[in-house]
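Undergrad: Got a sequence here, can you build the structure:
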Amino acid sequence: MKTQLSTANLSGIETELLAVLTADTQTATQAAKGSDAKPELTLLTSDAAVKSAAAAALGSGEFKAGPNETILLHAPAGLAAKRLLLVGTGKLSKATAHSVRSAAGTAIRFSKPRTIRDVVFALPEAAELLPGPCARAATEGALLADYDPDTYRSDRKDQSVYNFILAAPASDKAAIEAGYNEGIIVAESQNFARELVNEPGNKLTPTILGQRAAAMAKSHGLKSEVYSTDKLHELKMGAFWSVSQGSEEPPALIVLTYEPEGYDAKTYSGPVLGLVGKGITFDTGGISIKPADKMELMKYDMAGSAAMLGAMAAIARIKPNVKVISVVCSAENMPDGKAQKPGDVQIAMPFKDGEPGKSIEIINTDAEGRLVLADGLTYARQLGCTHLIDAATLTGACVVALGPVNAGGFSNDDETFGKLQKALEISGEKIWRLPLGDEYYDQIKSDIADIKNTGGRWGGAITAAEFLHVFAADTPWIHLDIAGMAWYEDTKPFIAKGPSGFGVRSILEWVRSYEQ
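TA: Next comes the predicted model:
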């Protein structure tokens, strides 16, 4: 989909569809009158002709301007557009740039099955909605909405929107242009992550994931190194290797490095941020095999790695002034005769030569993600990372706790997590902080080894995080359990069913918060 920024008058733009936001501006006093009080609908544009064309629809009572609610007007009087689509934001007092992101996506998803090829989206004019952030959000929403996961369908229908124009007022030109350009970068990076997650296990093995990561790195000017079995043995990554050993497919240890402009290793004194991703390209559960129902979705068990690779793609193009290293640990978890067994003891990578690695009793081979991340976190620390963030589709327990609404967030450092919370204000993603504590760590103590890889049924997401905490040690660290957010089970008004690319935007903004 081609995108364009325009400052032309809305009423004069020739297009197949013009989308304009509408908000409910009813005050709290009016709402207190009860259900008989009608919504006060306001079109978020100053164009008089557009307001006139929409007046009858706004006054009909048919349209309430709820979030992502739509009403289509054909041949609107006084406009050059063939159609006028009103998209609701809900209460204006609660609207944010994320509301604009969803609304722009709704306009595109509305247009696609109707074979509408050209869409103009009017940037909202409202004091509550800043033009720069809204320009970025609208562009992101449109590009994300145009993606569909039907990659391998032989009867794939062309329902793409060919041209998207963001129509903006002439004021605040610099902020709008900056937001628009960033929106393109972020959405393309998030869609890259979605493409990776959508690939089936036979089309995206650990080796191929490494190739895709290296190709992205080369195109964006990142340094890349992709290793396999020999490197895991050299580094004594016994936890990572234990997951790999049951598969015919070799593992991949992927390391991407971004260095800011003018970087000099001898003089650089800023933080080094480590982005660690779980890259299980297919998860059968191993010997502790999963039920057959919905096992096909376990191709998405590498969504944490996709989030990190998508974030690195965006970082390379936006160029924040901070060094970033991404470590992706990719493997298949298969129940071969060589696979690890419940009761086995594995030795994780030592942080320093001469030190022993942590011994891990394997209770359940389906708790494999934390094993690869354990060595990934240790390696990131060894590479000099001063702050860590990991992402993984780690536990079903987190989905039980938070549903498909929030990802789980854990941290050993309030300041570090506070930066992520600020990042969420920009990204629009939802992450809820869950606790850590010695009582939870006690659940993963082993009688035969240092720790065990599951802590039982209760608090499963937290005990998994405590397991990772062992390997983050005292380094400021965040763990994101995105199991409930990485794959949309249902189509939403603004985005297709399937891979979400969750985490790319938040991780990017967390990284930017450390700019020097």
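
Undergrad: rest of the way, CA atoms for contacts and neighbours
TA: Fine.

Undergrad: Which helix runs longest in this protein?
TA: Under DSSP state H, the helix in the chain containing the largest number of residues is helix 173-198.

Undergrad: which secondary structure elements does it contact?
TA: In this structure, helix 173-198 packs against helix 131-145, helix 303-318, strand 498-499, helix 504-512, with contacts taken as 3 or more CA pairs under 8 Å, 6 or more residues apart in numbering; DSSP states H and E.

Undergrad: among these, which is nearest Ile462?
TA: Evaluated over those, closeness to Ile462 peaks at helix 303-318, with 17.4 Å, by CA to CA.

Undergrad: Show the subsequent helix or strand relative to that closest one.
TA: Reading on from helix 303-318 to the C-terminus, the next helix or strand found by DSSP states H and E is strand 323-333.

Undergrad: who are the neighbours of whichever helix or strand comes after that following strand, in terms of helices and strands?
TA: Per DSSP H and E, the first helix or strand lying C-terminal to strand 323-333 is strand 345-347. Here strand 345-347 touches helix 238-244, strand 359-361, going by 3+ CA pairs under 8 Å, 6+ apart.

Undergrad: Here is the second sequence; please produce its structure so I can put it next to the first one:
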Amino acid sequence: MGMYRFDKYKSNASEGGLGEMTIVEFDESKVDALQKGVSEGCVIGEAVNFCRDMANEPANNMTPSDMVEQALKVAHTHGVELEVLERARMEELGMGALLGVAQGSEEPPKFIIMRYNGDVDDEENNIGLLGKGITFDSGGLDIKNAAGMSTMKGDMAGGASVIAAMQAIARLKPKINVTVIVPATENMPSGTAQRPGDVVRAMNGKTIEIDNTDAEGRLVLADAMSYARSVGLNRLVDVATLTGAMSVALGDQCMGAFGNDDEFTQQVVSAANSVGDRAWPLPMFDEYKSQYSSDIADIKNTGGRGAGSITGALIIGEFNDGAPWVHLDIAGMRGARGQQWRHCEGRDRRAG
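TA: Sure, this is the predicted structure:
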């Protein structure tokens, strides 16, 4: 992981890297444990670098359809189930929030579902891993400036994270049933793009007034959460480059964690901290919800300038139907070689 480089498109890419490494252990009784650790470490390291490769690809080579191809490789290589919902099926299911974001792009949206069945005798022993898959985020009609748009190929890093996690899960074979869900689309401005003031209806029937078209990640995750609950997933973790406000709050040293269940949130935070992907829990007080109330719909898709990461998380939480859930806002975290997945949604970016 430390030697990772993304030089696929460089004509003079180096052939560097370790050819061989020898680990010496003088206590023979520890060799088996050492070999197990090396094996598991390789699985995780390869998954992390796979995620990095996906997020580093330019948006013309990592469209929603290309994300499907990456998921297909994992499914075929490691024996997990893959299902991809096309636009017509999304319409049948009532995924109006996701389709509202997608309607500005000529690239067809994809709803990627991957399933690993590690505990076939207990269907309730399950978890859903949801990843934001915006393969390019122009901001839509509330368009970003040039500097804000320059890194938006990485706005699908959440989706890449959970697809890569599934690769590791399929190889490590934990005793749990895992479903990965990635709502994948571009957010583009066009004559067919959704407008500020539009109202969309999510899969669970809740209506959303579009206050800002650049607050699109919470919209696609709203339908992903609704779908996850409709298929019986009873613990949920979503991963998203959601808000620029997250970078303001925590910088680039840890991600924000937001949850509705203290015990489950602490489990996720502890797991993150134990492997160096530091997370910090932030408050989710009900009083913040008034910031995204709407005069004409159930909610708006932004909560204004204050507490932008919190209101973004709470909006996603409107669709979890009471299940224990944790939202990880990874917008400020640094990627390989110090590259940062900078992202700003909606009015959060105007806040700084």
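
Undergrad: Kindly present the helices and strands packed on helix 173-198 of structure 1 as CSV, with separate columns for distance to Gly179 of structure 1 and mean neighbour count.
TA: What follows is those, written out as CSV (distance: least, CA to CA, whole Å; neighbours: other CA atoms under 10 Å):
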stretch, distance to Gly179 of structure 1, mean neighbour count
helix 131-145, 4, 28
helix 303-318, 12, 28
strand 498-499, 25, 22
helix 504-512, 14, 24
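
Undergrad: Redo these as JSON lines? Include distance to Ala122 of structure 1.
TA: Listed next are those as JSON lines, based on distance: least, CA to CA, whole Å:
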{"stretch": "helix 131-145", "distance to Ala122 of structure 1": "9"}
{"stretch": "helix 303-318", "distance to Ala122 of structure 1": "25"}
{"stretch": "strand 498-499", "distance to Ala122 of structure 1": "28"}
{"stretch": "helix 504-512", "distance to Ala122 of structure 1": "23"}
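
Undergrad: For Ser446 of structure 1, which of those is the nearest?
TA: helix 303-318 (27.5 Å).

Undergrad: whereabouts in structure 2 does the closest one align?
TA: Aligning helix 303-318 of structure 1 against structure 2 (TM-score structural alignment) gives residues 157-172.

Undergrad: Tell me how far the equivalent of Asp447 of structure 1 over in structure 2 lies from Arg305 of structure 2.
TA: By TM-score structural alignment, Asp447 of structure 1 lines up with Asp295 in structure 2. Distance, Asp295 of structure 2 to Arg305 of structure 2, using CA to CA, to the nearest Å: 19 Å.

Undergrad: So the two - more neighbours on which side?
TA: More neighbours surround Arg305 than the other of Asp295 of structure 2 and Arg305, with 17 against 9 (other CA atoms under 10 Å).

Undergrad: Aligned to Ser247 of structure 2, what sits in structure 1?
TA: Match for Ser247 of structure 2 (TM-score structural alignment): Val399.

Undergrad: with structure 1 superposed, average distance for the particular helix or strand that has His327 of structure 2 in it?
TA: Using DSSP H and E, His327 of structure 2 sits in strand 325-329. Between strand 325-329 of structure 2 and the aligned residues of structure 1, the post-superposition mean distance stands at 0.2 Å (mean CA distance after the TM-score superposition for structure 1).

Undergrad: what's that strand aligned against in structure 1?
TA: Under TM-score structural alignment, the match for strand 325-329 of structure 2 is residues 477-481.

Undergrad: mean per-residue distance, the helix or strand where Gly312 of structure 2 lies to structure 1?
TA: Assessed by DSSP H and E, Gly312 of structure 2 sits inside helix 308-317. Following superposition, helix 308-317 of structure 2 is found to deviate from structure 1 by 0.4 Å on average (mean CA distance after the TM-score superposition for structure 1).

Undergrad: Would you mind pulling the contact partners of that helix?
TA: Residues outside helix 308-317 of structure 2 that contact it (CA atoms under 8 Å, 6 or more residues apart in numbering): 218-219, 221-222, 225, 242-246, 258, 260, 282-284, 288-289, 291-292, 301-303, 325, 327, 329, 347-348.

Undergrad: Please repeat the previous calculation with a cut-off of 7 Å.
TA: With contact meaning CA atoms under 7 Å, 6 or more residues apart in numbering, helix 308-317 of structure 2 is reached by 218, 221-222, 243, 245-246, 258, 284, 288-289, 302-303, 327, 348.
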